[in-house]
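Undergrad: Dropping the sequence and predicted coords here.
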Amino acid sequence: MGSIDGTRPSLVVSAGMSTYDIAVLPGDGIAPEVVAEAQRVLDAAAGPVLNYREHPCGANCYLETGDPLPPATVEACRDTDAVLLGAMGLPDVRWPDGTEMRPQVDLRFLLDLYAGVRPIYLYAEHHSPLKGYGAGDIDFIILRENVEGLFASMNGGIQVRDETAVDSMVITRSGTERISEYAFKLAADRQAERAANQRGARETHVTCVDKANVFKSMAFFRHVFDGVAAGTDIHADHAYVDAMSLHLVRRPESYDVMVTENMYGDILSDLGAGLVEDDVVPALEPRVEERRGVGTVLGVERGE
C-alpha cells in the first residue's frame, strides 16, 4: 500500500507492519541504473525493511521472450505491497502497427491503477529554467486519470486500409467521480499540512483541466467534476488544457492540485517536470499510481 506527501513517493507504514515486499520492474535503457539508485534512496530512509524481487518486463524482455509483460510479472505485481518501476520501451522495438512496447501502460489497465499522481516540486532555485523561483515556490500535483480518456483506445483503435485511423476518447461517470474525489482528498491533505506549517502557504484548490469548450467528452468530465466539487468545502476552478500549458510557464505558483484526462495529464506532467529540473539533469517524473485498497506503483522516469 502506498501514498504520497505531495512532493515525492513514499510507502505508508501501517501499524504492525515492519516489512514490505516490493516488485521491481527495472525497465529499459538507463532505467535499471535509475531504479538501482532509487532503491539506495529507499534503503537509506531507514524506514521499514523492504524486500525487493526483480521481475522481467519491457522492450528487452520482448526481444528475449516475445512478451513485454509476462503473465507471471503481472501476478507478482498483484500479490506484492508495491511496485518500483523504471522507464520502459525502446524507440526501435515496436509492434507491427508502429506503436512502441508500453507494458507500463498495460499494467495500469490490468491493475486498474486509475490515479496517476505526478508531484511537481522545486527543491532549488538553480534547478528551474524560470527566473525568480526559489525552493518550494513551485509546488503542485498533476493528477492524471490513468485508465480512461484517449488511452482507452490504446488497443482498440481502428485503421481502415492505409487511408484512415481513428482513436476514441472514453470518459465515464464512475471513472471521473473517483479521480475527482481523489483530487479533493489530496487537496485536503495539503490543506492540513499548511495548517500545521508543513507546507508553504498558498490557496488550497483543485483545478479541473479539460477542453470543455470543444469536446462533449470534456464537457461531461467537467460536469461530473463540478458535482463532486459541490460536496466539498475546498475551492474548485477550471482551465482549458491549452491555456494551462501557458499558465504553468507564466505562473506555476498559482496552482495546487490539478485533475485531468489521461492524455492531457501525460503532456502536462512532462511540462511540469521541466519546470523543476535544470538543463543538465534530464527531467525525471516521479509518480505514484494507485487503486483503491490495493498496492501502489512507484515510478521514476522521463515521461512515456
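TA: Good, I have the coordinates.
Undergrad: okay, CA-based contacts and neighbour counts for the rest of this
TA: Will do.
Undergrad: burial of the residue nearest to D137 when sequence neighbours are not counted, as a residue count?
TA: Closest residue in space to D137, ignoring its immediate chain neighbours: E253 at 6.0 Å, by CA to CA, 6 or more residues apart in numbering. Around E253 there are 16 other residues, counting by other CA atoms under 10 Å.
Undergrad: Show me the helices in this protein, by range?
TA: Taking DSSP state H as the criterion, the chain contains helices spanning 31-44, 59-65, 71-79, 103-111, 173-195, 216-229, 241-250, 262-275.
Undergrad: Presented hereafter is structure B, for comparison with structure A:
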Amino acid sequence: MRVAVAEGDGIGHEVIPVAKRALEVLRPDIEFFPVEVGYGRWERTGQAITDDELREFASADAILFGAVTTPPSPDYRSVIVRIRKELDLYANLRPVWGNGFDIKIVRENTEGLYSGVEKIEHDSACTVRCITRRGSERIARFACGLAQKRAGITIGHKANVLKSDVFFREICIAEAAAAGVAWKECYIDALCLDILQHPERYDVIVTTNMFGDILSDVAAYLVGGLGLLPSGNIGDRHALFEPVHGSAPDIAGKNLANPIAALRSAAMLLEHRANDPEAADKIEKAINAVRARGVMTRDLGGNHGTVEFGNEVIRELESMIRN
C-alpha cells in the first residue's frame, strides 16, 4: 500500500509526523512518499499545487493530509478544494462521537458554494451555488449506505429559503426511500443548535458542502474542540484523510497542537482504505489510554506538548504490538 503524505502548512508539520509514526508502527508494510503543497510553497515558488502533485496524489492508495493555509486573496485558490474536485472526493465523512452519541456527518464535497464559480468586480462579488442531480444523488446514496445498519438519516438543508436546497432535499428523500432508510429533516440553522443540545437525536446527517463544513465545526464543541476530530474525503477511486482543524498559524511551531485529530485521521485511513479496522481500533485505544493517565495537550487542560503526547501514544502502540 502506497500512502502520499502532505503535511501542508502550520501545525500540519507537527501533527502529521505523529500520525505517520503511528501508521509505521501498526503497518510497517506501508510505503510512504512526501508531497509538498500549500501556502508556504506558494510563497516560495508562486504555485501552491501543480498538476504534478495531483498526479502523485492520484497514484497513491490513500493520502494522509495535514492542513493548508488559505489566505483571503482573490489570487489564491484553495489547495484542498482543488484536490477534492480534481480527484472527485465527493463524500466528506466527519464522525463525531462521545458519551451517548455517535454521529456521522456526511458533507457533499465537490459543489455548492465551494464550486469555485465566482466573479469579483469593482462594486460586487458573486459566488454561484451549484447543486447538481448527480452530486446530490451520490452523496445521498453514500449517507444511506452508512445508515443501513443505523437509525436513519437527517437531511440538513435550508429549503425554506434556497430553491437549490428544495432540489437537494427532494433527491435525498427519494434516495432514502429507494434504499429503505428512515429519514427526517431539519433546517440547518436549527440543526446547528439542536445538535449541541440533543446530540443523541442524530445518527447520519447528510447536507451540502458549506453547511456540512460549518455543522461539523459546531459539533466539535461536543467533544472538546477541533483538535480531536478526523475526516475522510472519499471518492470512488481515491481517498484523502485529514484533521478537521486548520493550519493554526498562531500556534504553529510552538509544540502546542493537539495531534489526536491527525491520529484519528490515520485510523480512518486504516479502516476505509487498508481494510484494517483492528489496527484503527488500536490507535483509538492508545489515545484513550494516554489520556486516562492524565497526559493531555493544553487545549484539553493538560500541560503536554505535541511531541510529548505523540511519543506517549507511540509507546502505547508499540506496547500493544509486543503484547
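TA: Great, that's in hand. This structure is a prediction, so every number in the text was calculated from the model and none was measured.
Undergrad: Let me know the TM-score between chain one and chain two.
TA: After superposition, the two chains reach a TM-score of 0.77 (TM-score structural alignment, normalised by the length of the first structure), with 247 aligned residues with a CA RMSD of 1.7 Å.
Undergrad: returning to what we had before: need the contact list for the counterpart of the residue nearest to D137 of the first structure in the second structure.
TA: Using TM-score structural alignment to pair residues, one finds that E253 of the first structure aligns to E200 in the second structure. Listed by CA atoms under 8 Å, 6 or more residues apart in numbering, the contact set of E200 of the second structure reads 100-102.
Undergrad: May I see those residues organised as TSV, with distance to G225 of the second structure and neighbour count added?
TA: Converted to TSV, the contacts of E200 of the second structure look like this (distance: CA to CA, whole Å; neighbours: other CA atoms under 10 Å):
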residue	distance to G225 of the second structure	neighbour count
G100	18	8
F101	16	14
D102	16	16
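Undergrad: Which of these lies at the shortest distance from F309 of the second structure?
TA: Relative to F309 of the second structure, the closest of the contacts of E200 of the second structure is D102; by CA to CA it sits at 25.2 Å.
Undergrad: Determine which residue in the first structure is aligned with the closest one, please.
TA: Looks like D102 of the second structure aligns to D139 there (TM-score structural alignment).
Undergrad: Okay, its match and T204 of the first structure: tell me how far apart.
TA: For D139 of the first structure, the distance to T204 of the first structure (CA to CA, to the nearest Å) stands at 11 Å.
Undergrad: which residues are common contacts for those two?
TA: With CA under 8 Å, 6+ apart, D139 of the first structure and T204 have common neighbours D256.
Undergrad: which ones are touching the spatially most central residue of the second structure?
TA: By CA atoms, centre = their mean, the second structure has its centre lying nearest to S231, at 2.5 Å. Listed by CA under 8 Å, 6+ apart, the contact set of S231 of the second structure reads 92-95, 241-244, 265, 268.
Undergrad: for P26 of the first structure, same thing?
TA: 32, 35, 54-57, 84-87.
Undergrad: The same query, at a cut-off of 7 Å, please.
TA: Counting by CA atoms under 7 Å, 6 or more residues apart in numbering, P26 of the first structure touches 32, 35, 85-86.
Undergrad: and which of those is nearest to A229 of the first structure?
TA: L85 (32.6 Å).
Undergrad: That closest one contacts A23, doesn't it?
TA: No. Contact criterion CA atoms under 7 Å: L85 of the first structure and A23 do not qualify, at 8.3 Å.
Undergrad: Identify the contacts common to these two.
TA: Counting by CA under 7 Å, 6+ apart, nothing touches both L85 of the first structure and A23.
Undergrad: H238 of the first structure versus the aligned partner of A48 of the second structure in the first structure, what's the distance?
TA: Superposed on the first structure with TM-score structural alignment, A48 of the second structure falls opposite P68. Using CA to CA, P68 of the first structure is found at 38 Å from H238 of the first structure.
Undergrad: again, but for F151 of the first structure
TA: In terms of CA to CA, F151 of the first structure sits 22 Å off from H238 of the first structure.
Undergrad: And for D21 of the first structure?
TA: On the measure of CA to CA, D21 of the first structure and H238 of the first structure end up 40 Å apart.
Undergrad: the more surrounded of the two?
TA: Just comparing D21 of the first structure and H238: by other CA under 10 Å the higher neighbour count belongs to H238, 18 against 15.
Undergrad: mind checking what the residue nearest to the centre of the second structure lines up with in the first structure?
TA: In the first structure, S231 of the second structure lands on R287 (TM-score structural alignment).
Undergrad: follow-up on the earlier one: tell me if I'm right that the match of D102 of the second structure and Y121 touch.
TA: Yes. Applying CA under 7 Å, one finds D139 of the first structure in contact with Y121, separated by 4.5 Å.
Undergrad: most surrounded residue in the contacts of P26 of the first structure?
TA: Most surrounded of the contacts of P26 of the first structure: other CA under 10 Å gives G86, at 28 neighbours.
Undergrad: so what corresponds to that residue in the second structure?
TA: Using TM-score structural alignment, G86 of the first structure lines up with G66 in the second structure.
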